[in-house]
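[1] the sequence isn't on hand, but the structure is:
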């Protein structure tokens, strides 16, 4: 999900770290269906 990755890169300070930890958790959780999230933004745009 490039949009979220770009969003994380734009943030600074502790919030970046907290968000990155949450993003890592979501990424790990969605490994069950690796394309489930990755395909959605492409189909919209």
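    Here it is on my side, so go on. On a predicted model such as this, the values are computed, not experimentally measured, just so you know.
[2] only C-alpha atoms for contact and neighbour calcs from this point on.
    Fine.
[3] residues of stretch 17-30 that come out buried?
    By 16 or more other Cα atoms under 10 Å, the buried positions in stretch 17-30 come out as residue 20.
[4] got a list of contacts for it?
    For stretch 17-30, contacts defined as Cα atoms under 8 Å, 6 or more residues apart in numbering pick out 8, 36-37.
[5] let's see if you can find the most crowded of those residues.
    Neighbour counts for these, by other Cα atoms under 10 Å, peak at residue 8, which reaches 17 neighbours.
[6] want to compare, so here's the second one:
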């Protein structure tokens, strides 16, 4: 079991990893494009 003391920082595991961009097929332009949210850090979806 892992325990963390209050106020202690956990190492940032994401800074050593390369992040892969999300690419989505644009049916209007007929090509894959990198996904960029309108508001950074927030994504909405219509279904």
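    Received it, and whenever you're ready, just let me know what you need. Keep in mind that this is a model prediction, so the values were computed, not measured.
[7] can you give me the TM-score here?
    The TM-score (TM-score structural alignment, normalised by the length of the first structure) is 0.24; 24 aligned residues with a Cα RMSD of 3.7 Å.
[8] picking up where we left off before, in CSV: the contacts of stretch 17-30 of the first structure, plus distance to residue 23 of the first structure.
    What follows is the contacts of stretch 17-30 of the first structure, written out as CSV (distance: Cα to Cα, whole Å):
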residue, distance to residue 23 of the first structure
8, 9
36, 15
37, 12
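[9] what about those residues, which are in helices?
    8, 36-37 (DSSP state H).
[10] let me know the closest of these to residue 16 of the first structure.
    The closest of those to residue 16 of the first structure turns out to be residue 8 (Cα to Cα; 6.3 Å).
[11] what are the ranges of the helices in the first structure?
    Per DSSP H, the first structure carries helices over the ranges 2-10, 14-29, 34-44.
[12] centre of the chain to the second one, how far?
    If I follow you right, that is helix 14-29 of the first structure. Between the centre of helix 14-29 of the first structure and the centre of its chain there are 8 Å (Cα atoms, centre = their mean, to the nearest Å).
[13] and that helix with helix 2-10, angle?
    150 degrees (axes from the mean of the first three to the mean of the last three Cα atoms, to 10 degrees).
[14] how far off helix 34-44 does helix 14-29 of the first structure point, in degrees?
    Going by the same axes, to 10 degrees, helix 14-29 of the first structure makes 110 degrees with helix 34-44.
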